[in-house]
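# Using only what follows, build the 3D model:
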Amino acid sequence: MKVTLVAAAAAVLAGGASASHHLHDHRQVHQGLFQKKAVNDTESCVPACTTIYSTLTGPAGLYFPPSTSTPPPPPPTTTVAPATSSAPVTVPTPIPQTCPTPGTYTFPATTIVVTETITECGATTTVIPSGTHTIGGVTTIVETATTVVCPYATTKTEGGVVTSVIETTTYVCPSAGTYTIGPITTTVTEVTTVVIPVVTTYCPGTYTAPAVVTVVEHATVVYCPFNPSETPAPALASALPTKPAAVAALAVPKPAAPVPKPAAPLGGKGDKWAMTYTAYTVTGDCKEKPEVESDVKAIAAAGFTSLRLYSTDCGTLDKVGPISQELGLKLILGIFIGNKQCDNGSPTVATQISAIKAWSQWGSVELVVVANEAIYNKYCSVAQLRDLILHVKQELGGVGYKGPFTTTDIVASYVENDVSSICSIIDVVACNAHAYFNANTKPEDAGDFVASQLAIVEKICGLPGYVMETGWPTAGNTNGVAVAGVAQQQTALASIKQKLGKSVVFFSLHDDKWKQPGNCGCEQHWGCGEVFGAISSS
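Just a heads-up that it's a prediction; the model follows:
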């Protein structure tokens, strides 16, 4: 069992990132497709139902579970006293229960009544692969130069004893932008579950940890979470969202065995698998077939074995299909969603499905991706996306397609939503991960960051995972230590390629000159064909 206490407040998940998301909006006649914007879940540094400016200290070793020989009994029903009372204050922190041996354990229900707003050190967990990772901090967006006062959770070590604390810092933001306050760097030598202290605010209400019966196969620690029955859930002033408490027990996992791969796995045989491709000119019009064929030949010559297509517009299948077959390239087909109600403007979902069915060159199809960041963009609910995936599977399966299906989204969409219903119907799990939108990631660390994002979604779904989109811009605003530039792109892509090139789709062949620069100033500058030798310097 590998559990590590990390001295910081919140992990950053970008490009699949909570700290700074990127956004891909399909265009109305091209406008906005694959647009990336740095946005943030936490616009205020202060918890939702209280303001604190003092230092709060938690008990020593707050989040190391007790090492007892038998499971400790859950605490009795407790009522929190008002602030003026001398009675101790109890909050609905998830209860750690030690299961020392294999067997069946029963934990009775526990209720806590909170009568005042309480802020304390809470905790959340995440799984990271081996390597050095920047995690933690409270992230905020400011629109002008300003000074912010932020509480953040961290740890202190005195005499070998680890104590979780909440501290307040005054931070000067010199200009408009996204700032992560109080991050730290940690290094692990194997896949590790890290326990991260966070600022947790409990509003008044009744919280219940339901009765739990759990079966364990190994020695482990089970965390029984409280669910509010009369008030909203506790607010976390943290850049790392927690998974929804939809399960009865949150098991702190031991180092996981490698996720099993299918008998005929996807991905490249070397360090280059796929590249995204859209058949648009610099003005946003559709390219003619000769130009499309030239692009596809360049991608194949650079050593890639697959292309990812987002949609069927511009007659892409008829233009890309024949030359791809000639060159032996596989296609990753897409059903694009760009409107609410889980539909698309033009071409509609029905039109895209019909185009793929009419084409039906299944020997060239490696994977079908239903929707691109539809949950994050709120185009689809989880239930709507599940139904759409099942519909596409039925439609394409009915005309002969026997290959795998998936969807792709940013990592935060998997973490913040109960996606179990989607995980159960896809064949592989996929995410989009752009390290540039993580202000704490240098170009040389891009590979480690993208790998950490992939590990998170693999763990959530229990499926082999692939990155459907990753890259680095050659121009744009500086985002913390993430600097856009030609040399930086070369460094970042080399890092990603070395770390997991056979499992990622690089974005993209050419710069997209038809786009607006966007808030990051980077929208037009993601072309990476020159780095891979697919195109010459212009």
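# Could you use CA atoms for every contact and neighbour count after this?
Fine.
# residue closest to the middle of this protein?
In the chain, the centroid-proximal residue (C-alpha atoms, centre = their mean) is residue 411; its distance is 1.3 Å.
# I figured that residue was touching residue 432, is that so?
Yes. With contact defined as C-alpha atoms under 8 Å, residue 411 reaches residue 432; the gap is 7.3 Å.
# which stretches of the stretch 301-450 of the chain form helices?
For the stretch 301-450 of the chain, applying DSSP state H, counting those that start in this stretch gives helices covering 316-327, 349-359, 382-397, 411-416, 420-423, 446-461.
# Just send those helices back as CSV, with distance to residue 278 too.
As requested, the helices of the stretch 301-450 of the chain are exported to CSV (distance: least, C-alpha to C-alpha, whole Å):
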stretch, distance to residue 278
helix 316-327, 8
helix 349-359, 15
helix 382-397, 22
helix 411-416, 23
helix 420-423, 27
helix 446-461, 23
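# Of the ones you listed, give the one that comes closest to residue 485.
Nearest of the helices of the stretch 301-450 of the chain to residue 485, taken as C-alpha to C-alpha: helix 446-461 at 14.0 Å.
# Contacts for the closest one, please.
13, 16, 126-129, 131-133, 259, 411, 414-415, 419-420, 423-424, 429-431, 433-436, 441, 464-467, 470, 492-493, 495-500 (C-alpha atoms under 8 Å, 6 or more residues apart in numbering).
# The same query, at a cut-off of 6 Å, please.
128, 129, 423, 433, 435, 464, 465, 492, 495, 496, 499 (C-alpha atoms under 6 Å, 6 or more residues apart in numbering).
# quick one more, to check against the first:
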Amino acid sequence: MKLLAPTLAALAALPLASAFHKGFNVAAQRPDGSCKNQADWEKNFNVIKGLPGGFKDVRVYASSDCGTLAQAVPAALNTGIQLLVGVWTENNDHYNAEKAALLAAAKKYGVKWISAISVGSEDLYRGDTNAQTLANQIYDVRGMMTTVGGKGIWVGHVDTWTAWVNDANAAVIKACDFIGFDGYPYFQNAAIGNAKSVFQQSVDATKAAIQRHKPGTPLWITETGWPVAGPNYGAAVPSKANAQTYWKQVICPLFPSYATYAYTLRDYYAAPAGPSFGVVDYYFKPLFNLAC
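Below you'll find the model as predicted:
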């Protein structure tokens, strides 16, 4: 599968950032649902650094929830991990708490631990907001970061590819420094043998939407994976073998061309209640071969 990176001219037109980050989505909760402390985050980060492939990046979903940044930032600094930071936008009180937590972390620790900031996650897919409101929040957070030495940090949004191809959401694309793409052939009822082409079609459709509304904006793969366990979804069958195939055929080819965050390091969902996408088990042992 040949995937094209953003052009050098397009990258030069945007704030400086590392070209291709490589890591995992990591939740702020332990498997029992309690909140991680700094030691838990350090354990997660050291596990990631110990996996084959040179992973040094993590996407966190929130800033204030579960004390995410208060606990994860010092852990990231101690382990050399960079964070793609999430800022939830669900309601004004939550949004303001998230901004306050991000601002506090930046004032205390500086900003070198930040790879980028995602304002919202799948808000458009869920219908929780409208495009102009979300765009205004992206501008708001970008402006806030300039007050703490964060000018040049990329601020964007993460959503499903189906939200990005909807032209009603063009205002969000125009507001973003990067487009965070979530795509799961599993949830598109794809058999593992078709997963590669289904994923590529969704990437191509998203890139076409970017081209329509803000050409040159980098596409980041912020969530993708295949479950190791759980219910079938149409022709999609969870298994370690299929997760291994998806890793080799879809995820590995992404790393040289896109900032990529696989979903997920360790899943706290227990099959059959829900699909489990974790690449390591409860004891942090890899469930399949992660070498590319």
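# Give me the TM-score for this pair.
Superposed pair, TM-score by TM-score structural alignment, normalised by the length of structure 2: 0.82. Supporting alignment: 268 aligned residues with a C-alpha RMSD of 2.7 Å.
# among the helices of the stretch 301-450 of structure 1, which is nearest residue 220 of structure 1?
Taking C-alpha to C-alpha, helix 446-461 is the member of the helices of the stretch 301-450 of structure 1 nearest to residue 220 of structure 1, at 17.1 Å.
# could you point out which element follows the host helix or strand of residue 211 of structure 2?
Using DSSP states H and E, residue 211 of structure 2 maps to helix 195-213. Next helix or strand after helix 195-213 of structure 2 toward the C-terminus (DSSP H and E): strand 219-223.
# which part of structure 1 lines up with the very next helix or strand once past that next one?
Going down the chain from strand 219-223 of structure 2, the next helix or strand is helix 240-246, by DSSP H and E. The alignment of helix 240-246 of structure 2 onto structure 1 (TM-score structural alignment) spans residues 486-492.
# Go through that stretch and flag the buried ones.
Buried positions in stretch 486-492 of structure 1, judged by neighbour count with 16 or more other C-alpha atoms under 10 Å: 486, 488, 489, 490, 491, 492.
# again, but for stretch 178-195 of structure 1
178, 179, 180, 181, 182, 183, 184, 191, 192, 193, 194, 195.
# Show me which of those is closest to residue 289 of structure 1.
Nearest to residue 289 of structure 1 among the buried residues of stretch 178-195 of structure 1, with distances taken as C-alpha to C-alpha, is residue 178, at 42.1 Å.
# what residue of structure 2 takes the place of that closest one?
Checking TM-score structural alignment: residue 178 of structure 1 goes with nothing.
# Residue 178 of structure 1 and residue 438 of structure 1: what is the separation?
Distance, residue 178 of structure 1 to residue 438 of structure 1, by C-alpha to C-alpha, to the nearest Å: 10 Å.
# Also residue 150 of structure 1?
For residue 150 of structure 1 relative to residue 438 of structure 1 (C-alpha to C-alpha), the value is 20 Å.
# So between those two, which is more surrounded?
A direct count of neighbours by other C-alpha atoms under 10 Å for residue 150 of structure 1 and residue 438 places residue 438 higher, at 30 against 24.
# What's that one aligned with over in structure 2?
The alignment partner of residue 438 of structure 1 in structure 2, by TM-score structural alignment, is residue 188.
# from the contacts of helix 446-461 of structure 1, which two are the most distant?
423 and 492 (30.1 Å).
# Stretch 108-119 of structure 2: how far from the chain's middle?
Between the centre of stretch 108-119 of structure 2 and the centre of its chain there are 14 Å (C-alpha atoms, centre = their mean, to the nearest Å).
# who touches it?
Contacts for stretch 108-119 of structure 2 (C-alpha under 6 Å, 6+ apart): 82, 83, 84, 85, 86, 87, 138, 153, 154, 155, 156, 157.
# among the residues you listed, which ones are buried?
Among the contacts of stretch 108-119 of structure 2, the ones that count as buried (16+ other C-alpha under 10 Å) are 82, 83, 84, 85, 86, 87, 138, 153, 154, 155, 156, 157.
# Would you mind measuring from whichever residue in structure 1 pairs up with the third one to residue 364 of structure 1?
Same thing as residue 84 of structure 2. Using TM-score structural alignment as the criterion, residue 84 of structure 2 maps onto residue 332 of structure 1. Distance, residue 332 of structure 1 to residue 364 of structure 1, by C-alpha to C-alpha: 9 Å.
# for residue 406 of structure 1, same thing?
Residue 406 of structure 1 is 17 Å from residue 364 of structure 1, by C-alpha to C-alpha.
# Please apply the same query to residue 277 of structure 1.
Distance, residue 277 of structure 1 to residue 364 of structure 1, using C-alpha to C-alpha: 16 Å.
# Show me which of the two is the more surrounded one.
residue 277 (22 against 18).
# To which residue of structure 2 is the more buried one aligned?
For residue 277 of structure 1, the aligned residue in structure 2 is residue 26 (criterion: TM-score structural alignment).
# who's in contact with that match?
Contacts of residue 26 of structure 2 (C-alpha under 6 Å, 6+ apart): 60, 265.
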